[in-house]
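Novice: Let me see the structure of the following:
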Amino acid sequence: MTDRPSTEDFLRLADPMRRELLAHCYRMTGSVHDAEDLVQETYLRAWRAYDGFEGRSSLRTWLYRIATTVCLTALESRGRRPLPTGLGAPSTEATAPLVERPEVPWLEPVPDGMVGAGADDPAAIVTSRESIRLALIAALQHLPPRQRAILVLRDVLRWRAAEVAEALETTTAAVNSGLQRARAQLNEVSPSLDDPTPPLPHDQREQLDAYVAAFESYDVAALVKLFTRDAVWEMPPFIGWYQGPEEIGRLISVNCPAEHAGDLRLVPVAANGQPAFAVYFRQGDIYTAFSLMVLTLAAEGIRHVAMFFDVGLFEAFGLPSTRPVEERASTTN
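Specialist: Below you'll find the model as predicted:
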């Protein structure tokens, strides 16, 4: 009987997979904070069971099996994490009172760097970014947990049906049936998910610069011109969502606390493989954390903004809670 491997040996072999396992747990849960906890639980379980690992599969496959089981167990006692558009209500009038639901476990964005979408390998970057797009993560929340696991293991990780069946302790026929139902449900709630997300061309980078300039100068009219005709704006924990440039403009005019140029500061970050900004609001001599917004771009303009008011997310993105007023944000990402 071989000696139990040391913690150092186990971590040396398993640690390089931590970011991809975090991405897997994030796809399953829709929460960066839950994903971090579940990866920790995965490594703890794997360490405890490592002396029984016989090498019949790769260490990566074995860790994914454990992570999937950990996620499914956690999801038994947790509800789905929606965005406001996923609650089933129609779009809201911009002048209607804001209704906040802080008790809802809302979907959370994830920093690219935490899940490998900021890696050096271009192919890995494309794969990671496509599989953590905010629209995909939101759509996955509509699936029952086991269907979610089947779809992620088959369509994202490209496992064979037999491998998924073994991991989930079910039959290949059940996996194929579950995958078919999951794909149909995903297409129903978000039929545009198959559209690839291309690298930002030069004109869209200019569009982002214009977006930052309009926000920081509090030029609502300039902002309105940047949205597509069917653009959607949503901002958990508020349950309303708003469609169309004019409605979005009215919403900002009525409810944004900014009053003058310089009241807001946008700092570029990368979330869910998409352009994103940390928004700071000026209070006296400092800017304080206000929100994180994730943008979805189309050829004709900005088609979706998810503005997350959970300032606890700033820590996950490695961002300070305050910034000096004189500090200028970089315009490159």
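
Novice: switch to C-alpha atoms for all contacts and neighbour counts from now on
Specialist: Will do.

Novice: can you pull the buried residues of stretch 185-196?
Specialist: Of all the residues in stretch 185-196, those buried under the rule 16 or more other C-alpha atoms under 10 Å are 185-186.

Novice: Repeat that for stretch 252-260.
Specialist: By 16+ other C-alpha under 10 Å, the buried positions in stretch 252-260 come out as 252-253, 258.

Novice: Among the residues you listed, which ones are in helices?
Specialist: Mapping the buried residues of stretch 252-260 onto helices (DSSP state H) picks out 252-253.

Novice: Tabulate the buried residues of stretch 252-260 in JSON lines, adding columns for distance to residue 70.
Specialist: Shown next, in JSON lines, are the buried residues of stretch 252-260 (distance: C-alpha to C-alpha, whole Å):
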{"residue": "252", "distance to residue 70": "41"}
{"residue": "253", "distance to residue 70": "45"}
{"residue": "258", "distance to residue 70": "43"}
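
Novice: here's the other one to compare against:
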Amino acid sequence: MTVATADDAFLAQIEPLRRELTAHCYRMVGSVHEAEDLVQETYLRAWRARDQFEERSSLRTWLYRIATNTCLTALRGAQRRPLPTGVGGPSPDARATLATDTDMPWLEPLPDTVVWSNAAPDPAEDVVTRDSVRLAFVAALQYLTAQQRAVVLLCDVLKWRAREAADALEVSVAAVNSSLQRARAQLAKVDAADVERLDNADDRVRDLLSRYVAAFESYDVTGIVALLTEDVVWEMPPFTSWFVGADAVRGLVEDQCPASAPGDMRMVPTSANGLPVLAVYERDEDGVHRAFQLQQLTVTAGGVSHVTCYFDTSLFAKFGLASELPPVP
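Specialist: This is a model prediction of the structure:
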């Protein structure tokens, strides 16, 4: 086999792992932008070290080891990526001026198409992967140290033994077990309400989303509020202000939303972190609907219980979404 042929074979082996490595890096850093860059760096490091791969472990395990340490290097001195609900208490007045922090590196959504554009070969593996990138879990990971994140992902998500994780991180088994104990205690505090969410395939979700889109696009504030739970949580990074309760959301939409009439907003459905997402386009003065925000919804049997609105319009490209919509025929 020639060197060129061997190199091609190596690339062919590692490329199918890109999606799961992207999910792994995303769980570590909380950003789809950074995750894709870190996977690229992982592949570059693997390429440079390909002659050192001794096949004492699988190629997949070797790449995860490189990816994890690449993320740990990137996280040195980096700020955690929270959501507004993780920064402070809810704001008491939805009609007051909204506080914002554009310097904070906020948690980003992970488009489902990045990881699941093709059907998973093993349904059981697919379930584990979806659970491991759910938004509440990734948000909770942000409260752990970088090493704790790595340990819990290697041991609890990838199901590595403590010795394997210790070897990958070049620490003792005792250090791994200690980090794992602290991490599990912190993650146990993840809001239990997340388990009440309905699966996207549930007919009730599709029906509610259809009515939600119709209410937003017709600027029917009463209709929007009727689809929310009484204790709904609404947050909007980079705004640090967040709100609890359907009444608060009514005030927010009536006073803070730039829409004022039917047709001002249009929505395009997509998904991220296993949750439904609605890409919102706002009508500008020239009549063109341009990218405005992404609304990520948690839907329960009682209605929409949580809405996270992302105002970073650079995320639209990550979802494969257009920056503006064509006129309605």
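
Novice: Which one of the buried residues of stretch 252-260 of the first structure is nearest to residue 166 of the first structure?
Specialist: When these are compared for distance to residue 166 of the first structure (C-alpha to C-alpha), residue 252 wins out at 50.7 Å.

Novice: residues contacting the residue nearest to that closest one when sequence neighbours are not counted?
Specialist: Leaving out its chain neighbours, the residue that sits closest to residue 252 of the first structure by C-alpha to C-alpha, 6 or more residues apart in numbering is residue 220, at 7.3 Å. When contacts are counted by C-alpha atoms under 8 Å, 6 or more residues apart in numbering, residue 220 of the first structure touches 214, 249, 252-253.

Novice: Okay, residue 220 of the first structure and residue 227 of the first structure: tell me how far apart.
Specialist: Distance from residue 220 of the first structure to residue 227 of the first structure, counting by C-alpha to C-alpha, to the nearest Å: 11 Å.

Novice: cool, and residue 260 of the first structure?
Specialist: On the measure of C-alpha to C-alpha, residue 260 of the first structure and residue 227 of the first structure end up 22 Å apart.

Novice: Same check on residue 197 of the first structure?
Specialist: With the distance defined as C-alpha to C-alpha, residue 197 of the first structure ends up 18 Å from residue 227 of the first structure.

Novice: When the two are compared, which one has more neighbours?
Specialist: residue 227 (26 against 16; other C-alpha atoms under 10 Å).

Novice: Name the nearest residue to the counterpart of that one in the second structure, ignoring sequence neighbours.
Specialist: Under the alignment (TM-score structural alignment), residue 227 of the first structure pairs with residue 228 in the second structure. Spatial nearest neighbour of residue 228 of the second structure, excluding adjacent residues (C-alpha to C-alpha, 6+ apart): residue 304 at 4.6 Å.

Novice: Would you agree the one you found falls within a strand?
Specialist: Yes. Per DSSP: H, G, I helix; E, B strand; the rest coil, residue 304 of the second structure lies within a strand segment.

Novice: Help me confirm that it comes into contact with residue 229.
Specialist: Yes. Using C-alpha atoms under 8 Å, residue 304 of the second structure is in contact with residue 229, at 5.8 Å.

Novice: Looking at the two, which is more packed in?
Specialist: A count of neighbours by other C-alpha under 10 Å puts residue 304 above the other of residue 304 of the second structure and residue 229, at 26 against 19.

Novice: what comes into contact with stretch 115-133 of the second structure?
Specialist: Stretch 115-133 of the second structure is contacted by residues 19-20, 22-23, 27, 110, 138, 157, 273-274 when judged by C-alpha under 8 Å, 6+ apart.

Novice: show me where the second structure has strands.
Specialist: Along the second structure, counting by DSSP state E, strands occupy 228-236, 239-244, 265-272, 275-283, 289-300, 303-310, 324-325.
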